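Student: Mind folding the following:
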Amino acid sequence: MKTLQNYAAILRKRRDDLELSQQDMRLKIGMSQQQYQRIEAGADTRLSTLLRVLDGLDMELVLIPKESVRQVEQQLTQLDQARSADGEKSRGLSPWQLVKDLEDD
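Tutor: Prediction:
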């Protein structure tokens, strides 16, 4: 299982990839900049707050049974490879690659 710091890094990287400042996020999701800063710092947060942040970052929370994680990882890897083969470019790392890079740290 990832730590709160891992998830915070994913959120921060996604915001950077979307070229949004913390101020932009504050305005986009309607919370104080201080509260948003705490989330990116890895503070524990309510699920409803996390869902607001994810929506502001055009992300989705997906829950996967542990026994299915390897299969989902393989599917996401294949999808990333197919996109690369088609010459599809994305701004920054794909969310999947970001998660894999954080796991390697």
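Student: switch to C-alpha atoms for all contacts and neighbour counts from now on
Tutor: Fine.
Student: Excluding chain neighbours, give the residue nearest to Arg14 in space.
Tutor: Excluding the flanking residues, the one nearest Arg14 by C-alpha to C-alpha, 6 or more residues apart in numbering is Leu57, at 6.9 Å.
Student: count of neighbours near the one you found?
Tutor: Residues near Leu57, counting by other C-alpha atoms under 10 Å, number 19.
Student: which ones are touching it?
Tutor: Leu11, Arg14, Arg15, Leu18 (C-alpha atoms under 8 Å, 6 or more residues apart in numbering).
Student: Tell me which helix or strand Ile39 sits in.
Tutor: Per DSSP states H and E, Ile39 falls inside helix 33-40.
Student: what sits up against that helix?
Tutor: Contacts for helix 33-40 (C-alpha under 8 Å, 6+ apart): Ala8, Ala9, Leu11, Arg12, Gln22, Gln23, Met25, Arg26, Thr45.
Student: Second chain to compare with the first, below:
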Amino acid sequence: MFLYIKKQLISFLMINLLQQIKNRRLALKLKQNDMPMRIGISRQQYQRLEAKGNPRLDTLELIAKGLNSDVMLIPKEKLNAVLAVLESDGNNTSLTHKQPDHSDEQKKLSDDPWKGLLEDEDDNGN
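Tutor: Down below sits the predicted model:
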């Protein structure tokens, strides 16, 4: 009984993974025919893989690279937080990385392009 449940779980996880691969490909507006050039396997291999495959880790990494993605192992206790970030799609400014404002530094640099090049940070009062 346990072995049957384990096989079902593995089958479910594989289907979920294959669906994620397909969803990512479609999100990038790529066709199955586009993938061989991106990852270096034949069209038939890719189609078989996406349909029912059980990819090796190195193949999975190639597919992820071809889809501008990474393969990650996410701890279960962090999964909901990761999914929330992914679903926000960068719209939540508190979750996105803010770029520092260097406009004041740029102004100083345009006034004196040599400023700070030959000085130690301690000499500048920093």
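Student: Kindly state which residue of structure 2 is aligned to the residue nearest to Arg14 of structure 1.
Tutor: Correspondence of Leu57 of structure 1 to structure 2, assessed by TM-score structural alignment: Leu67.
Student: Kindly provide the distance from that match to Leu9 of structure 2.
Tutor: 26 Å (C-alpha to C-alpha, to the nearest Å).
Student: Quick one: list the elements packing against the top helix by length along structure 2.
Tutor: Criterion DSSP state H: the longest helix present in structure 2 is helix 2-27. Judged by 3 or more C-alpha pairs under 8 Å, 6 or more residues apart in numbering; DSSP states H and E, helix 2-27 of structure 2 is in contact with helix 43-52.
Student: The helix it packs on vs helix 2-27, what angle?
Tutor: Orientation check (axes from the mean of the first three to the mean of the last three C-alpha atoms, to 10 degrees): helix 43-52 of structure 2 against helix 2-27 gives 120 degrees.
Student: and helix 43-52 of structure 2, how far from the chain's centre?
Tutor: Put simply, helix 43-52 of structure 2 sits 22 Å off its chain's centre (C-alpha atoms, centre = their mean, to the nearest Å).
Student: Flag every buried residue along it.
Tutor: Neighbour counts over helix 43-52 of structure 2 (16 or more other C-alpha atoms under 10 Å) mark Tyr46, Leu49, Glu50 as buried.
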